[in-house]
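A.B. asks: Here is the input, now give the coordinates:
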Amino acid sequence: MEGNRQVVLATETYGSGESWEYVAQDGAMERRRDGRDGASGGGNYVIGVFKSVFLPQGYPESVSADYMQYQFWDTVQAFASSLSGTLATQASLRGVGVGNQEATVAAATITWLLRDGTGMLGRILFAWRKGTKLDSEAKMWRLFADVLNDFAMFMEIVAPHFPASFTLIVCTAGIFKSIVGVAGGATRAALTVHQARRDNMADISAKDGSQETLVNLAGLLISLVLIPLVTDNPALTLSLFFLFTALHLFANYKAVRSVVMETFNEARLSIVLQQYLRDGRVLSPADANRQEPVFLDFRRTASIKYGVRLRDVAQSQEELQLALKNNSKPYLLGLKNGCVSVCLAPQVSVCDQLRAASQAISLRSLLQLSPAEESDAPKKLLTLKSPCPWEMVCNSHSLMDRMFEAFLKGVESAGWQTHRTLLDWDEWRVQWKSKTN
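C.D. replies: Below is the predicted model:
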């Protein structure tokens, strides 16, 4: 009958997870899910509540594609770290005299204050020296922080076995943990910026805190079972610590490896540029991130200094003219003692910064080539070679004139963000004259 015919009046969705429709039937309007009766099952309701409590609003569209994989491994590492922290805390308390009738409250308090005080100083010094690196190399410093945290907890566990050096050991561990706090917190913020896709950094950060709190609660419950087992059993304590540490480091490695950042830092730009110079192919963000190193490299190599003072590039009028040769861009490059320095003008754009960094990376790559490696080096790179450093700089300007525009279009097509960078630029800006008398 005509009166029983159903007419869809409207449809609505909640992200990509739920779809509803409003149906007119017998003069009334009913709300149904996916064309069926609107009552959802208990399982769907529980899942919905769990998602709303622990995942950002609008998930998965509101976050980066690597969000869930990263959060899974981050949860695993947080759980392992929570259990390791319990073992370290128990050892520290025993070391300061908890349970020892001969220990005094004053001695324990002084040890604790010294540990906290040295940690505060370490936090300030590390933020001063390495604060700018935590944005540009977030994955590397994130992993470094977790390795250092495990080492600090190991020191706390073994400290009670060296009573004469206990205070020194726990103070050193306190410094390491303060560095972990700065590096871990700052890099977490940098990764949150990457994950946010709807200006929802606060929501992602809050839900990340909820996830970590839930994990720590689970770790606390398991710790209640562990503590009676490991008390007065150093061998079992160390065995469990190494087990949790191995899990913690593995999960951290997988977590940082799962992050796919679409913004260039020096390492990612170098990887993409080297491939382009080799065969003209532009790597996607996923391919370049897989090749990006995540461990700190302490080897001495040719370095690049971004945003330096003019005297770091040219120390005389003649050198300034050489730096300006064949150069029409708002930046200057110089080679001094195996180091590539880049000086910026006040009007430099992000595109100019990318070009300057690409040029500097090309020069550094040439400086690092050994005679045996030259046969496998890209031919475009070898065109820069010259016994005169300033001639190499001039040749690099010509190389960028020929290839950078096509390179920039290629990286944009591949999905890279070019409206901002994570290159570690200093704040010096220099206004120079094109010609000097």
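
A.B. asks: contacts and neighbour counts: CA atoms only from here.
C.D. replies: Will do.

A.B. asks: quick one: residue 419 from residue 411, how far?
C.D. replies: Per Cα to Cα, to the nearest Å, residue 419 is found 12 Å from residue 411.

A.B. asks: Those two: which has the busier surroundings?
C.D. replies: Neighbour totals were compared for residue 419 and residue 411, and residue 411 leads with 21 against 11 (other Cα atoms under 10 Å).

A.B. asks: Give the other helices and strands that the helix or strand harbouring the more buried one contacts.
C.D. replies: Using DSSP states H and E, residue 411 falls within helix 389-413. Contacting helix 389-413 under the criterion 3 or more Cα pairs under 8 Å, 6 or more residues apart in numbering; DSSP states H and E are the following elements: helix 317-324, strand 331-336, helix 350-368.

A.B. asks: Alongside the first, I'd like the structure of this one:
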Amino acid sequence: MQHVGKLICSNLGARMDSEPKRWRILADLLYDLGSGLEVLSPLCPSLFLEVAGLGNFAKLVVGPLLSVVHVYSVVEEMKAAPVNTLNPQRTALVVAKFIKEGKVSSPADIRYHEDLMFPGRLIKDAGSVKVGQALHRVIKPSKLSEYKEMFPSEKFVICRGNNCTNMVLEHDATGEDALRGWMVAAYAAAAAPSLESSPDGFSSSALLDAYEKVDSVFEKFVSELQAKGWHTDRFLDGTGTRFAL
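C.D. replies: Modelled structure (predicted):
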């Protein structure tokens, strides 16, 4: 039981580290919901006093309006706060900007582009990458052997699915490994835009071409990210599954 408890706490902590803004907004929503229930509670026991009922009725009028203003203010506050650690959504936004425009975004540049409540959206310009699936669900053993023979030093595996590009990281992969995998996936997806045409994965030639492009720009890309204030030594993927070979 103690081991299970530690595992649950670890998973919750990983989720909160990955999306702290989302959890702050959720906490405020729950707080305001509790306040609203408090306001409603005097109306339940048969309106024991008319004056008290009228007074609390006035709070029902004003309370929801103030709660809406409060939640809106919290959302805007969270949007305005830049976070300089890499998670799946921020990594995708950074890669998409670089692939599309050749520009390196700072944490402040992308803060208003984050989806705080539904951060799992796929970003097409970044290769529609989805991270954290179990390895056996992403790639067949024969394809995995072929992939590791081609790229033995990489700490990620990417494989095209039906509607996304799946990426699985090794257990000790860093933010730079995640960035590199995302860029390879983005370049490979751009070379073969129709996901439905190759459900069994990227072709070897598409991957090799993508790796050549990444190798030519990656060192400069990471240096500029670090200069902009990003911490590239860690990648916060929440409770995503990683693998070890």
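
A.B. asks: Mind checking the TM-score on these two?
C.D. replies: In this superposition the chains share a TM-score of 0.72, using TM-score structural alignment, normalised by the length of the second structure; 223 aligned residues with a Cα RMSD of 3.6 Å.

A.B. asks: that older thread, and the helix holding residue 411 of the first structure, how far from the chain's centre?
C.D. replies: 28 Å (Cα atoms, centre = their mean, to the nearest Å).

A.B. asks: before we move on, the earlier item: can you tell which of the helices and strands packed on helix 389-413 of the first structure is closest to residue 270 of the first structure?
C.D. replies: Comparison of these against residue 270 of the first structure by Cα to Cα identifies helix 350-368 as nearest, at 6.3 Å.

A.B. asks: other SSEs contacting the closest one?
C.D. replies: helix 266-279, strand 304-306, strand 331-336, strand 339-344, helix 379-382, helix 389-413.

A.B. asks: so can I have JSON lines of the ones you listed showing distance to residue 82 of the first structure?
C.D. replies: Conversion of these to JSON lines gives the following (distance: least, Cα to Cα, whole Å):
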{"stretch": "helix 266-279", "distance to residue 82 of the first structure": "32"}
{"stretch": "strand 304-306", "distance to residue 82 of the first structure": "39"}
{"stretch": "strand 331-336", "distance to residue 82 of the first structure": "48"}
{"stretch": "strand 339-344", "distance to residue 82 of the first structure": "43"}
{"stretch": "helix 379-382", "distance to residue 82 of the first structure": "49"}
{"stretch": "helix 389-413", "distance to residue 82 of the first structure": "41"}
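
A.B. asks: Residue 237 of the first structure is nearest to which of these?
C.D. replies: Here helix 266-279 is closest among those (Cα to Cα), at 39.6 Å.

A.B. asks: Buried ones in that closest one, by neighbour count?
C.D. replies: 266-274, 276-277 (16 or more other Cα atoms under 10 Å).

A.B. asks: before we move on, the earlier item: for residue 126 of the first structure, which of the helices and strands packed on helix 350-368 of the first structure is the nearest?
C.D. replies: Short answer: strand 304-306, nearest of these by Cα to Cα, at 19.9 Å.

A.B. asks: Can you name the residues in contact with that closest one?
C.D. replies: Defining contact as Cα atoms under 8 Å, 6 or more residues apart in numbering, one finds that strand 304-306 of the first structure is touched by 339-343, 357, 360-361, 364, 424-426.

A.B. asks: Excluding chain neighbours, what is closest to the residue nearest to the spatial centre of the first structure?
C.D. replies: With distances taken as Cα atoms, centre = their mean, residue 138 lies nearest the centre of the first structure, 2.4 Å away. Excluding the flanking residues, the one nearest residue 138 of the first structure by Cα to Cα, 6 or more residues apart in numbering is residue 187, at 5.0 Å.

A.B. asks: Would you double-check that the one you found falls in a strand?
C.D. replies: No - going by DSSP: H, G, I helix; E, B strand; the rest coil, the assignment for residue 187 of the first structure is helix, not a strand.

A.B. asks: give me the number of residues near it?
C.D. replies: 24.

A.B. asks: who touches it in this structure?
C.D. replies: 134-135, 138-139, 141-142.

A.B. asks: between those residues, which is closest to residue 202 of the first structure?
C.D. replies: Of the contacts of residue 187 of the first structure, the one sitting nearest to residue 202 of the first structure (Cα to Cα) turns out to be residue 135, at 17.8 Å.

A.B. asks: what does that closest one align to in the second structure?
C.D. replies: Counting by TM-score structural alignment, residue 135 of the first structure lines up with residue 17 in the second structure.

A.B. asks: Could you double-check that its match lies in contact with residue 236?
C.D. replies: Yes - Residue 17 of the second structure is within contact range of residue 236, at 6.8 Å (criterion: Cα atoms under 8 Å).

A.B. asks: Who has more neighbours out of these two?
C.D. replies: It is residue 236, of residue 17 of the second structure and residue 236, that has more neighbours when counted by other Cα under 10 Å, with 19 against 16.

A.B. asks: And what about the residue mapped onto the more buried one from the first structure, helix, strand or coil?
C.D. replies: Using TM-score structural alignment, the equivalent of residue 236 of the second structure in the first structure is residue 422. Secondary structure assignment for residue 422 of the first structure (three-state DSSP): coil.

A.B. asks: With the one 4 residues further on instead?
C.D. replies: Going by three-state DSSP, the secondary structure assigned to residue 426 of the first structure is coil.

A.B. asks: Quick check: it touching residue 308?
C.D. replies: Yes - look at residue 426 of the first structure against residue 308 with Cα under 8 Å: they come within range, at 6.5 Å.
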